[in-house]
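Asks: curious how this folds, go ahead:
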Amino acid sequence: MPAANTTRLSDEAALPKVERDLRYLMDAFAEVLREIGEDTVAERLPWPKQDGAAVSVDHSNVNTWPEDPGDALVERCVEARSIAFQLLQQAEENAGAQSRRQVEAEEALEADSGSWEYVLTRLARDGWTPQEIADALGTIRVEPVLTAHPTEAKRASVLHHHRAIYRLLVDNENTMWTPGERLALREETKAGLERLWRTGEILLEKPTVKGELGIILYYLGEMFPQTLPWLDRRLETAWRRVGFDPALLNDPTHRPTVTFGNWVGGDRDGHPLVTPEITAWTLEHLSARALENLRDRLGKLAAGLSLTLSRQVVPPALTRRLTRMTEELGAPAEEAFQRNRGEPWRQFVNMMIVALPDPSGPLAPGRYRRARELLKDLELLADTLVALGARRLADRDVGPMHAMVRSFGFHLATLDIRQNSAFHDRAVAQLLVAAGIDGADFPNWDEERRLALLNRELASPRPFMHDGTRAGPEAASVLGCLRVVARRLADRGPDGLGALIVSMTRGVSDLLVVYLLAREAGLLTYRDGVAVCPLPVVPLLETIEDLENGPAILEGFLSHPVTKASLEFQRLDAGAERPCQQVMVGYSDSGKDGGLMASQWGLFSAQTAMVAVGREYGVRLRVFHGRGGTISRGSGPTHRFVRAQPPGAIGGDLRLTEQGETISQKYANVVTAAHNLELLTAGTLNHTLRSARPRGDQGLSPVMDQLAKVSRARYRELLDADGFMAFYSEATPIDVIESSRIGSRPARRSGQRTLEDLRAIPWVFAWGQSRFLVSAWFGVGTALKTLRDSDPEAFERLAACKRDASWPVLHYLISNAATGWASADRDVMVRYAGLVRDTAIRERLLGLILEEYERTREGLEAIYQGPLAETRPRVQHVLSLRAPALVPIHDRQIQLLEMWRDLRASGRDHEADRWLPSLLQTVNAIAAGLGATG
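Replies: You can find the predicted model right below:
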């Protein structure tokens, strides 16, 4: 639900604003529909105006739709309601943004939980000096990683229309408009709504990886470059208002760094369309957009630095660098040098433009190979301006350019390469067989035997064969990709190349296999007889069991000589004080595997233990959080998520995924994007400093161990029950989701119809559509009841700890469970369960779910000391606005599911296919209403 990503502001101020904006948008939408002859659809829009009220619940004929599934009116009503839900989301987003602006104008920003001023004020109050905070700021690095998991249900053109409507909604906030200008704004809004209505939302063709990258490039190349200056200004404003010396921020080393990552074009786990050619194409396009942006910004910088020789003396360092660049760049530099004679600072920036590399061609003489070279020239430019006494120009003109290069470099975002450990194993087996070695059964070897072979082979630089791509399809795919990476590394260095991530890491050998494959692709080098990998090899720990084994896996990996040599090489290249080992933790699969409580506590415990392992080996642990867009997959209020991490797990460096519709919800508009990045950076600063003075767990860790154990056992009781897959397959629209066209990746890793093979994203997506959301709350009730019955004193300590928010991880976990439970709907669950044909399976498993649903309510209400609807009014308001409007869409989906499945079962696939677009339309509408897919 959208409430999961909101921060605590004045509810009294925000909610009426939501209602006013929603009324404005819905009235405009209804007018558009009536003006184009859709009167009956307009009459059935949700939240109709009534007796002057801003927003009301559904009434009269709003939910009375024709019962004939083939009636075209129903189709149009579903699509209109889907648009209405998205307009509600825009109203909520704008209300939040405007409320924060009002707070900033009228009172302390400290009221905005998680903001810069909130964090800075509390750090100062708790004893940190401005100098200590400024020093810590320079160590902060935040890296959102954008992914294209199949969770974005809207077409790219639809996203564009929504962004345009939102901008008009923001423009409408200006109080200086004349009546005529305000009328023109409203007419433009209506035009945008008409475009949206006439475009249609259903994806007629499955998107390609290139198409998905196009959407990601919009955020990386357009939105984020616009947003980061806002983020900087927010920090500066908060710094001054708290009373800190602004001069402390003049040093670029006293600013946090925000960079970005990308998985589109590099994530090949179960994705056959991500070929080596696609990866090469992706790297080239990321670089092309980054360099295009840099040329544009440097051009504007040059135009502004029109300082002439008649007004100031040129520092010798600038003259020397200009002369050297002219000599190194040759003929291309001559025109740049001659263009602005008498304006050496402008000439210098012109030379920087000439020195930018070609993203696809060979590196020409004198061109920058890495962005750090451009940064060095920008620092020289700033120093010469400061020497003249023009610090303002250095700060305001060169400073933002320097920040842009630090964030985006020549690559825009780092591209990670992810593949599944099982896929790697098959590739190694094929290489062994092709080399005449008995290794066809390598995937089934025990760990000892695997390690013996890997250690023996890694001691030698000799590959198995000169052209391993002929060994088999998996070998060809892996080696082809790694050769693309090796070529890029040789040509441009490691900038823009992320980590080599191993999904489903089960042991140390799964990581050493990557070193072996890197050797075959020419990516590995040997120094003093020891293999060195220039890129990080990263375990992805996904299931509860993998998280439990994570510390032992990490210890074995860090103690390996190839890892030691590789980390040292990477440290020297980065200029870091300590080696850094990245570890990715998976929220999606751990939640699917063990439920919310076991997953959240398992993640916390694993990170705590792995931080200790890293400390023992003198290595800084960089945790990469594989979060999704729903509570079941790690979502929740950003500032609370950061606060809930264990001491030492962030250490100034936060890397996390942003997936699917979450990207558009958080980053489609500059003000909202800046706010969300502020929550990440300010939260990272706060966590980093406070980790040095950690608060205890109040003796509740053993209690949490027991709660997680009981909760997981109860959750597995459901998943392992006889007939569970039949129930899940029929009581949710998982079969429709698997037929959808909302992502280029298949829903299953290998196409098998098993729970294990089903990806966590469609797993959560399907439960959400039918309003069960079991992985967001199931098992919590039994765990709480067991504790309450067996140890009332411990239960009360836990409840008190949650209520005073003194242990962030507990506060975050219980809050998310309460939101997940509230988002489920008992009546809707029962209606979807009616689709299960086997009566015995239906009654037994629905009974199990409803029993746990009631038990969870009781446990949570005991903690919150009252009904959740009363003790959590903001969440209740968000849900109550949506719930009645969702009812007819759920009914429509259930009706279509039953008919569609009957047609498929009787072999009438052609007729069934006719109804698939209608079903997908209900999927889109429900996803819009819930504010989330997977």
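Asks: drop to CA atoms for contacts and neighbour counts, all remaining ones
Replies: OK.
Asks: run through who's touching stretch 546-558.
Replies: 504-508, 511, 541, 563-564, 585, 602-603, 606, 609-610, 613-614, 617 (C-alpha atoms under 8 Å, 6 or more residues apart in numbering).
Asks: correction: stretch 793-807
Replies: By C-alpha under 8 Å, 6+ apart, stretch 793-807 touches 644, 695-697, 700, 703, 784, 787-788, 810-811, 814, 862-864.
Asks: also stretch 99-109?
Replies: By C-alpha under 8 Å, 6+ apart, stretch 99-109 touches 9, 10, 13, 14, 111, 112, 115, 117, 118, 238.
Asks: redo those as TSV? Include neighbour count, distance to residue 59 and secondary structure.
Replies: Output for the contacts of stretch 99-109, formatted as TSV (neighbours: other C-alpha atoms under 10 Å; distance: C-alpha to C-alpha, whole Å; DSSP: H, G, I helix; E, B strand; the rest coil):
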residue	neighbour count	distance to residue 59	secondary structure
9	16	31	coil
10	14	29	coil
13	15	27	helix
14	18	25	helix
111	17	37	helix
112	19	36	coil
115	27	40	coil
117	26	44	helix
118	20	42	helix
238	22	46	helix
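Asks: buried sites along stretch 445-458?
Replies: Going by neighbour count (16 or more other C-alpha atoms under 10 Å), the buried part of stretch 445-458 is 450, 451, 455, 457, 458.
Asks: I meant stretch 86-94, not that one.
Replies: Buried, per 16+ other C-alpha under 10 Å, within stretch 86-94: 86, 87, 88, 89, 90, 91, 92, 93, 94.
Asks: need the three-state assignment for the nearest residue to residue 49 once chain neighbours are set aside.
Replies: Leaving out its chain neighbours, the residue that sits closest to residue 49 by C-alpha to C-alpha, 6 or more residues apart in numbering is residue 55, at 6.3 Å. Under the three-state scheme (DSSP: H, G, I helix; E, B strand; the rest coil), residue 55 adopts coil.
Asks: burial count for residue 55?
Replies: 19 (other C-alpha atoms under 10 Å).
Asks: now find how far off-centre stretch 595-613 is within its chain.
Replies: The chain centroid and the centroid of stretch 595-613 are separated by 20 Å under C-alpha atoms, centre = their mean, to the nearest Å.
Asks: same deal with stretch 777-796?
Replies: 33 Å.
Asks: one more, so I can put them side by side:
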Amino acid sequence: MTEVSDALAPIGAVQRTKVGREATEPMRADIRLLGAILGDTVREQNGDEVFDLVERARVESFRVRRSEIDRTEISHMFDGIDIHLAVPIIRAFSHFALLANVAEDIHRERRRRVHVGAGDPPQDSSLAATYAKLDVAELDSGTIADALKGAVISPVITAHPTETRRRTVFVTQHRITRLMRLHAEGHTETDDGRDIERELRRQVLTLWQTALIRLSRLQITDEIDVGLRYYAAALFEVIPQVNADVREALRSRWPDAELLSGPFLQPGSWIGGDRDGNPNVTAAVVRRATGSAAFTALAHYLVELTDLEQELSISARLVAVTPQLAALAEACPEEARTDEPYRRAVRLIRGRLSATAAEILDRQPQHVLDLGLSRYATPDELRADLDTIDESLRGHGSALLAGDRLALLREGVHAFGFHLSGLDMRQNSDVHEEVVAELLAWAGVHPDYASLPEDERVELLTTELSTRRPLLSDRARLSELAHKELAVIEAAAYAVVRYGPAAVPNYVISMCQSVSDVLEAAILLKEAGLLDASGSEPFCPVGISPLFETIDDLHNGATILQAMLDLPFYRTLVAARDDWQEVMLGYSDSNKDGGYLAANWAVYRAELDLVEVARKTGIRLRLFHGRGGTVGRGGGPSYQAILAQPPGAVNGSLRLTEQGEIIAAKYAEPQLARRNLESLVAATLESTLLDVEGLGDTAEPAYAVLDEIAGLAQRSYAELVHDTPGFVDYFKQSTPVSEIGSLNIGSRPTSRKPTESIADLRAIPWVLAWSQSRVMLPGWYGTGAAFEQWIAAGPEDERVQALRDLYERWPFFRGVLSNMAQVLAKSDLGLAARYAELVDDESLRHRVFDKIVEEHQRTIAMHKLITGHDDLLADNPALARSVFNRFPYLEPLNHLQVELLRRYRSGDDDELVQRGILLTMNGLASALRNSG
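Replies: As a prediction, this is how the structure comes out:
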């Protein structure tokens, strides 16, 4: 095996990331404060032996970073460690990761205040900076109105196996954040006079005495609850604010354009609707997911109405209300407070909303008020009554009152409706084929649908979709699979009727490879009453979204879309949806299929081709980006990623998945949520309204260069992952991928099918496992070899200069290299070498790991050659600070994980060993922040 030398040392140890000490000293002081409090807590609660081991591990980890000792010394510290000592050490470093996250978030807020206070220009990714760019562009109202017609930005929250923190931990972390925010502002006491440091100690003690993870396997219901907690934490406050602010800012610039009549930000969810490879998603789960979301929305409105009723104590003896407000107040059946029309009007609204809750919810929230009134049929009716209050308040000079709680509530109802967030349905095309074949056989339409060629399938399905005749009757005897699939879709139909069409906005088809794959999903929607294209007014409230995932599918995506739209039947459905067609692009499986660079380029090429189909057919294309948290699954900074889309690909609308630790990192606090949602909106506006690609007439030659390099990268990646004998065994032994499935992490199996194939392995465990072992392979492998081979195939100086030019001018190419550099900076092949030692076959270990080491070195060298940066994180000082200041604290977690994996695989079935492995996974995921 390659020697563990400087080539395998942590990136920070070799490059000595240069971080301005003066600028970062406040953050380091915060880390020292929280670390000291945690250390004191560990000593007090678990004694000197545990504390001394934690402190020794911490000191030795920093010595490793400074290259003062070989890391084998720290690894030997944990050889044979008593599991009762190991678990609290793991917990200590995991808690430190959580606290370091807080310190870094507070520091980012502090630096922004410094920039604002210094009068610096607004920073890119802020709305202020975007508005300044739009002002310079001098766009006309017609252009803006057309570009932003039907504009929607939808972050879609998705379940993730490492985001398993209990609600208590979540809440305690919030309290620590609030206290540290006060501390950063120079306060020593809270508003009610409590000593901040003492309160921090109280919260850290609570954190230490609270279990980080659940003992039982995570259920989908747990994941649903985790996803919903972000609304109360931040989204109920921030989404309405951002929607209102953006609409006001744009309309003030283009008052004649009538922009953004609908809410710009509309959140979505996959939790409870994504059954691709997850047999645990049932009709009951869909009912639970949609019902819990609706409950969360209506419960929030009722709380706000209760508070609003108390606040609006305005007397009719002192102000003149509008006739509409007076009529609303008079409709309240209670006779009290006759001179307080606003309170009576709000009370009436609360009574009607309570009647709505009684009819559509399975359980009733607090603050319901039974006045015997009729329910609101739609959210628009509720908004109309709230608008009546708003207009009356503004009519007698009370705009300040109208612009506070009432304004947020009005905007909230606009964005969240009665459904809160749209639940996408997703299933694999193979399942659709099997179920539709069964339905067609039962109905006597065709005995063997699966045997038909594609053109005959399309003809048969189109004929069925053009009639109202159902395929099934009550007497139908179907397989368990068919019953389950139909029940799930019927549960979705129930949600559409009960909570409104926005409750289930899309049906996503995984592994979509043909037009018949799309039509099969349409057949199932038709059977549930969600599609009717037989009459003059087609009906389909649920959009059908093909998902192109593999490299080949991405290449063929535009051809499939064109063929879909060539069908008169399908084109009428799209027309009935205001000509919008959504297409989902998969980053995860394409990466697993072809590697980092090939996957990113395949997505870009697919977007170019899809945009051209949309232009030719006259439809409006909305792209849904299936991005994971990590770069290997399409992650990376959202602002740069959106700007890196090809021309016409954003078109005013964007949907993207948000997963795992990324959700907490972005949306756990109002300030975090505001900044990250602003970033999404800013990038969407710029990509839609400005020329951000920067290639101009040189686009085609640039595309040709990437075609060549991506092909080389795919071959290099395939040579390792698909063609190296024993690679799957190496992967399973050198990473904790098997334990991800066996230790009750997440609600879904790690593979879509019970096979040993990499192709059937889900993308999350594929990326998570490489992240845990610190190889981070999906985020870079194959790229270095591709660049090296392409440069060597021509005049080297010219080709290097061509790549440098693309790096300077092309956001896509710059983003690819920047994201890759982030992954390389987080990788640590010295630690990875320890995981490689878990591979029994020494020959296999050499064969695979040596290739990984060589390509790692090659990729870093190519990054330096193209960008001119010695430092991988030259363009990301925030991550540079993180890597430099706290990555040594990850070292003990990795060593302990290897030690416990070794024991577990040797047959040690101690429950604490299993729990220790799970704790290391969560600690590393929290520290890396984008691990899967």
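Asks: got a TM-score for the two of them?
Replies: TM-score of the superposed chains, computed with TM-score structural alignment, normalised by the length of structure 2, equals 0.89; 896 aligned residues with a C-alpha RMSD of 3.5 Å.
Asks: before we move on, the earlier item: surely the residue nearest to residue 49 of structure 1 meets residue 17?
Replies: No. Using C-alpha atoms under 8 Å, residue 55 of structure 1 is not in contact with residue 17, being 11.0 Å away.
Asks: which stretches in the stretch 1-150 of structure 2 count as helices?
Replies: For the stretch 1-150 of structure 2, the helices defined by DSSP state H, counting those that start in this stretch occupy 11-15, 21-65, 71-76, 83-117, 127-137, 141-147.
Asks: and for the stretch 201-350 of structure 1?
Replies: Using DSSP H, counting those that start in this stretch, helices in the stretch 201-350 of structure 1 cover 209-218, 224-242, 276-304, 316-329, 331-339, 344-355.
Asks: highest average neighbour count across these?
Replies: Neighbour counts (mean count of other C-alpha atoms under 10 Å) averaged over each of the helices of the stretch 201-350 of structure 1 peak at helix 344-355, with a mean of 23.
Asks: for that one, packing partners?
Replies: helix 276-304, helix 316-329, helix 331-339, helix 371-388 (3 or more C-alpha pairs under 8 Å, 6 or more residues apart in numbering; DSSP states H and E).
Asks: would a markdown table of the ones you listed with distance to residue 846 of structure 1 be doable?
Replies: Output for these, formatted as a markdown table (distance: least, C-alpha to C-alpha, whole Å):
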| stretch | distance to residue 846 of structure 1 |
| --- | --- |
| helix 276-304 | 45 |
| helix 316-329 | 73 |
| helix 331-339 | 73 |
| helix 371-388 | 58 |
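Asks: out of the ones you listed, which is closest to residue 166 of structure 1?
Replies: Closest of these to residue 166 of structure 1 is helix 276-304, at 24.8 Å (criterion: C-alpha to C-alpha).
Asks: just the buried residues of the contacts of stretch 793-807 of structure 1.
Replies: Applying 16+ other C-alpha under 10 Å to the contacts of stretch 793-807 of structure 1 flags 644, 700, 784, 787, 788, 810, 811, 814, 862, 863, 864 as buried.
Asks: could you find the closest non-adjacent residue to the last one?
Replies: With C-alpha to C-alpha, 6+ apart as the measure, residue 871 is the residue that lies nearest to residue 864 of structure 1, at 6.6 Å, once sequence neighbours are left out.
Asks: so which of the contacts of stretch 546-558 of structure 1 belong to strands?
Replies: 541, 585 (DSSP state E).
Asks: run through the strands of structure 1 in chain order.
Replies: With DSSP E as the criterion, structure 1 has strands spanning 141-147, 257-258, 261-262, 414-420, 497-503, 525-527, 530-532, 537-541, 580-586, 620-626, 653-659.
Asks: next, format those strands as a markdown table and append distance to residue 597 of structure 1 and mean neighbour count.
Replies: Listed next are those as a markdown table, based on distance: least, C-alpha to C-alpha, whole Å; neighbours: other C-alpha atoms under 10 Å:
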| stretch | distance to residue 597 of structure 1 | mean neighbour count |
| --- | --- | --- |
| strand 141-147 | 25 | 23 |
| strand 257-258 | 31 | 22 |
| strand 261-262 | 29 | 28 |
| strand 414-420 | 26 | 23 |
| strand 497-503 | 22 | 23 |
| strand 525-527 | 44 | 14 |
| strand 530-532 | 40 | 22 |
| strand 537-541 | 17 | 27 |
| strand 580-586 | 14 | 22 |
| strand 620-626 | 17 | 22 |
| strand 653-659 | 20 | 23 |
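Asks: residue 26 of structure 1: which of those strands is closest?
Replies: The nearest among these, by C-alpha to C-alpha, is strand 653-659 at 28.7 Å.
Asks: quick one, that closest one and strand 620-626 angle?
Replies: Between strand 653-659 of structure 1 and strand 620-626, the angle comes out at 10 degrees (axes from the mean of the first three to the mean of the last three C-alpha atoms, to 10 degrees).
Asks: mean shift between strand 653-659 of structure 1 and structure 2?
Replies: Superposed on structure 2, strand 653-659 of structure 1 shows a mean distance of 1.1 Å to its aligned residues (mean C-alpha distance after the TM-score superposition for structure 1).
Asks: thanks again, I'm all set now.
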